[in-house]
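> sequence and predicted structure are below.
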Amino acid sequence: MPVVLSLNVAQKTAPADHARVGATGIDKRPVDGPLRVSPPGAKGTAGSGVAGDSIADWNAHGGDYQAVYGYAREDLDWWQSELGTELGAGQFGENLTTQGIDHTNALVGEHWRIGTALLEVTGPRIPCRTFAEFLGQRGWVKRFTQAARPGAYFRVLEEGLVGPGDEITVVHRPGHDVTVELFFRAVTTEAALLPRLLAAGDSVPPEVVELVHRRSAVELDS
């Protein structure tokens, strides 16, 4: 049975020279919960969708399409083996550390019922310098990208309470083939895949839809 192993939040942002805005909320720690999750608002105007969670750079993180970030314990265990170091819940900046459900092959637009909330998969996490510096791993952005185990972002379709031990149930799977992994490869290493993201409709963040259209316009002009 897929479950939430840990609910993690950053209770305050921390100063960070390597972060674009001079602070970061990546250092998320397990809490007892449950906590309310709700739509925070448009990107750039709001932070996390998890009550009590802090995000420093609202232009890069947070907002409705990145309201909640999930990562599988199975993928953390894989990285533990690769890196030779212990990785605790929240170590990748995830709000939900899960067990028994695959984020990488989830379809963009899937609906997950967790606790009393309904979440929708909206895409992958893209690695950044802050993530690399927090982990203390040289070449981390390239390594994380090559592994293509990005975890999944969610928007909140129905607000509610989510906590450790809550069962995760996939209640809807869309009819396209746009997985979190395909999305990740499209926006990192394989731009030719970008047009395929449009099959996921309004589950794709608006800024990514804009990117697809810009690239298509450039190709038409060339």
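Great, that's in hand.
> when you work out contacts or count neighbours from here on, use the C-alpha atoms and nothing else.
Fine.
> beyond the host helix or strand of residue 185, next helix or strand please.
Assigned by DSSP states H and E, residue 185 belongs to helix 180-188. Past helix 180-188, further along toward the C-terminus, the next helix or strand under DSSP H and E is helix 206-221.
> angle of that following helix against helix 180-188?
Using axes from the mean of the first three to the mean of the last three CA atoms, to 10 degrees, the direction of helix 206-221 lies 60 degrees away from that of helix 180-188.
> can you list contacts of helix 206-221?
Judged by CA atoms under 8 Å, 6 or more residues apart in numbering, the contacts made with helix 206-221 from elsewhere in the structure are 194-195, 197-198.
> list the contacts for the spatially most central residue of the chain?
Central residue check for the chain by CA atoms, centre = their mean: the C-alpha nearest the mean position is that of residue 153, 3.0 Å away. In this structure, residue 153 makes contact with 65-70, 121-125, judged by CA under 8 Å, 6+ apart.
> emit the ChimeraX select command for whichever of those are buried.
This is the ChimeraX syntax for the buried subset of the contacts of residue 153, where burial follows 16 or more other CA atoms under 10 Å:
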select :65,66,67,68,69,70,121,122,123,124,125
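> then this one, side by side with the first:
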Amino acid sequence: MTGPQARVTAVCVVHAVVPGYFHDTAIDKRPRPGAVRVEATGLVGDEQRDRGHGGPDAAVYVYADEDAAFFADVLGRELPPGLFGENVRTTGLDVCGARIGERWLVGDVLLEVRKPRTPCPNLAMHVGVTDFHRVFHRSGRVGAMCRVLRAGTLAAGRQVVVESVPGHGVTVADLSAGLTPDQAASLLGSGVPLAAPVRGRAQRVLARSRRDSP
């Protein structure tokens, strides 16, 4: 659930481009003090080195302090904001429990939850734990990739207000774990504009279910 004190705890942009598993990566993000401008393509001063990780439907990556605390316990060390490559770290916001298409008002910036983060080996390399990206994915605590519906500025301390929640009930964690046919049908019939990979996944789940039905 999202409490009345949901807020941003850090805003992060790329600190350095570093060698990755296949090619250089901009996963090394660190907190930026003050207000950071946010455009449709993402945060000013940030960078995306892989088309698969960028684009309008992944312009801003949001991750929760609560989920970072879970992995801090697992790994036995602190996990500072930006370590997972996130742009925005929050507290009091159920990021992975957010519905696909949910909208968050953060100061004057309006974000729409579009899809879960799909981790790659660069995450394991950056954290320094072999196959950590697989553990991260299996947990469902993957964070949310968001589209910028209204540009503005982001800064630590700003309140996060859940402006609207779609009725289909399919969350970021559900989509990350794998949709059931009922969830896929609900998502496709919701009228929510879906990111192409999300729509494609739901369509494949439904097609497979119909093919396998007696």
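Alright, I've got the coordinates. Quantities reported herein were computed from a predicted structural model and do not represent experimental measurements.
> give me the TM-score for this pair.
Once superposed, chain against chain, the TM-score is 0.88 (TM-score structural alignment, normalised by the length of the second structure); 208 aligned residues with a CA RMSD of 2.1 Å.
> rewinding a little: in strands, which of the contacts of residue 153 of the first structure fall?
Per DSSP state E, strands hold the following members of those: 68-70, 121-124.
> want to throw these into TSV with distance to residue 81 of the first structure?
Written out in TSV, the entries for those read as follows (distance: CA to CA, whole Å):
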residue	distance to residue 81 of the first structure
68	26
69	22
70	20
121	27
122	28
123	25
124	22
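> mind putting the contacts of residue 153 of the first structure into a markdown table with distance to residue 132 of the first structure?
Formatted as a markdown table, the entries for these read as follows, by distance: CA to CA, whole Å:
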| residue | distance to residue 132 of the first structure |
| --- | --- |
| 65 | 23 |
| 66 | 20 |
| 67 | 22 |
| 68 | 20 |
| 69 | 17 |
| 70 | 18 |
| 121 | 24 |
| 122 | 23 |
| 123 | 20 |
| 124 | 17 |
| 125 | 13 |
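> conserved subset of the contacts of residue 153 of the first structure in the second structure?
When the contacts of residue 153 of the first structure are mapped onto the second structure and checked using both residues aligned by TM-score structural alignment, their matches' CA atoms under 8 Å, the preserved contacts are 65-70, 121-125.
> ok, of those residues, which one's closest to residue 85 of the first structure?
residue 70 (20.5 Å; CA to CA).
> which non-adjacent residue is nearest the residue nearest to the centre of the first structure?
In space, not counting the residues next to it along the chain, residue 153 of the first structure is nearest to residue 69; the distance is 4.5 Å by CA to CA, 6 or more residues apart in numbering.
> which ones are touching that neighbour?
Contact partners of residue 69 of the first structure, counting by CA under 8 Å, 6+ apart, are 93-96, 125, 151-154.
> please redo it, this time with the cut-off set to 6 Å
94-95, 152-153 (CA atoms under 6 Å, 6 or more residues apart in numbering).
> TSV for the residues you listed, including distance to residue 214 of the first structure?
Rendered in TSV, the data for those read as follows (distance: CA to CA, whole Å):
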residue	distance to residue 214 of the first structure
94	30
95	32
152	24
153	23
